[in-house]
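Participant: My questions concern the predicted model and sequence given below.
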Amino acid sequence: MAKWLVKTEPSECSIDDFADKSGGSIPWDGVRNYQARNFMAQMAEGDEVFIYHSSCKHIGIAGIVTVTRSAYPDPSQFDPESPYHDSKSTPEKPRWQAVDMAFERKLPRLIPLDELKALPGLDNLPLVKKGSRLSVMPVSDEEWQIILKQAG
């Protein structure tokens, strides 16, 4: 199973939203970056995912969810009322992907970005690299274990 990290603004979708879903899945949609989309296409059922809260007061890794449905065409790209509508995308040739994910657990504490940047062994994690704005990224098994250990 692969490991991932996804960034989200808690006002849009937080680890608490996943926890409140009580066993149900939430579609992870609206990603409009080609590299992030390509990573989403690699996500498979059972993959574990860190939820990273961004653009908020408390930035950092907040918890873990699991992929419950692998990549499928993002329905929001076809909805003219959606802020994620893409007029160039068609059902026959969709440009964007979504995955469904469900709550696994909150971390014992939020791990802030500054702390992640200081951890040995995370140098290759795109999240800690200057200028990285990807909303979906792979996490190696070693990086995953370092982060879990740091969480306590």
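Facilitator: It's in. Numbering: from 1, shown residues only.

Participant: Please count neighbours and contacts with C-alpha atoms only from this point.
Facilitator: Noted.

Participant: Quickly note the distance from Gln150 to Ala71.
Facilitator: Counting by CA to CA, to the nearest Å, the gap from Gln150 to Ala71 is 30 Å.

Participant: More neighbours: which of those two?
Facilitator: Ala71 (23 against 15; other CA atoms under 10 Å).

Participant: now for the strand or helix carrying the more buried one, which elements pack on it?
Facilitator: In this structure, Ala71 sits in strand 60-73 according to DSSP states H and E. Under the contact criterion of 3 or more CA pairs under 8 Å, 6 or more residues apart in numbering; DSSP states H and E, strand 60-73 touches helix 15-20, helix 34-42, strand 48-53, strand 97-112.

Participant: Can you say which of these is nearest to Leu122?
Facilitator: Smallest distance to Leu122 across the helices and strands packed on strand 60-73 (CA to CA): 13.3 Å, for strand 97-112.

Participant: Can you give the distance from the helix or strand following that closest one to the centre of its chain?
Facilitator: Next along the chain after strand 97-112, taking DSSP H and E as the criterion, comes helix 113-118. Helix 113-118 sits 18 Å away from the centroid of its parent chain (CA atoms, centre = their mean, to the nearest Å).

Participant: take the one below as the second:
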Amino acid sequence: MRHWLLKSEPSEFGIDDLAQSSKQTAPWTGIRNYQARNFLRDESSVGDLAFFYHSSCPQPGIAGLMLIASKAYADPTQFDQSSPYFDLKSTDEKPRWTAVDVKLVKKTRLLGLDEMRRVDELSGMRLLARGNRLSVMPVSVTEFDAICKILGI
């Protein structure tokens, strides 16, 4: 089992949206970075745990825990011309982008960046690296355990 951190803007899809989804499960779509896509497509597995991270908002931070509930599949938004994630170069035969389904495990208090930066076990976390904008990233066992301890999960 691997651990992940997946970012989403709460104005587009937040932890509350996941909580209100049917069976608290929803597709995680819109990934348009090749490294992030590769993590989802090649390295994530059903049952992996992931932190739900609110980004590009007044108070960014970890807002909950979810699990990867499906294998990676072709992201349907790449074929939808009305979607901001439409990709003219994607075809049914050669889709460029992948999605996974995620299921809510637990909504938590918001764990912000400032608090995370004060935790020694998180000093090497990709999320805290300067200039890191990757929307899907692995989380080490040490980092995962430290965050779970802080959040009481």
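Facilitator: Yes, it's here. Please read all numbers here as calculations on a predicted model, not as lab measurements.

Participant: TM-score for these two?
Facilitator: The TM-score (TM-score structural alignment, normalised by the length of the first structure) is 0.94; 151 aligned residues with a CA RMSD of 1.1 Å.

Participant: JSON lines for the helices and strands packed on strand 60-73 of the first structure, including distance to Val6 of the first structure and mean neighbour count?
Facilitator: Putting those into JSON lines (distance: least, CA to CA, whole Å; neighbours: other CA atoms under 10 Å) gives the following:
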{"stretch": "helix 15-20", "distance to Val6 of the first structure": "11", "mean neighbour count": "18"}
{"stretch": "helix 34-42", "distance to Val6 of the first structure": "9", "mean neighbour count": "17"}
{"stretch": "strand 48-53", "distance to Val6 of the first structure": "5", "mean neighbour count": "26"}
{"stretch": "strand 97-112", "distance to Val6 of the first structure": "11", "mean neighbour count": "20"}
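
Participant: how far apart are the strand holding Ala71 of the first structure and its match in the second structure?
Facilitator: Mean deviation of strand 60-73 of the first structure relative to the second structure after superposition (mean CA distance after the TM-score superposition for the first structure): 0.7 Å.

Participant: buried ones in that strand?
Facilitator: Judged by neighbour count using 16 or more other CA atoms under 10 Å, the buried positions of strand 60-73 of the first structure are 60-71, 73.

Participant: so it matches what in the second structure?
Facilitator: Using TM-score structural alignment, strand 60-73 of the first structure lines up with residues 61-74 of the second structure.

Participant: mean per-residue distance, the strand or helix carrying Ile147 of the first structure to the second structure?
Facilitator: Using DSSP H and E, Ile147 of the first structure maps to helix 141-151. For helix 141-151 of the first structure, the mean deviation from the second structure after alignment is 0.9 Å (mean CA distance after the TM-score superposition for the first structure).

Participant: roughly how far out does that helix sit from the chain middle?
Facilitator: Worked out by CA atoms, centre = their mean, helix 141-151 of the first structure lies 16 Å from the chain centre.

Participant: before we move on, what about stretch 18-37 of the second structure?
Facilitator: Taking mean C-alpha positions (CA atoms, centre = their mean), stretch 18-37 of the second structure and its chain are 7 Å apart.
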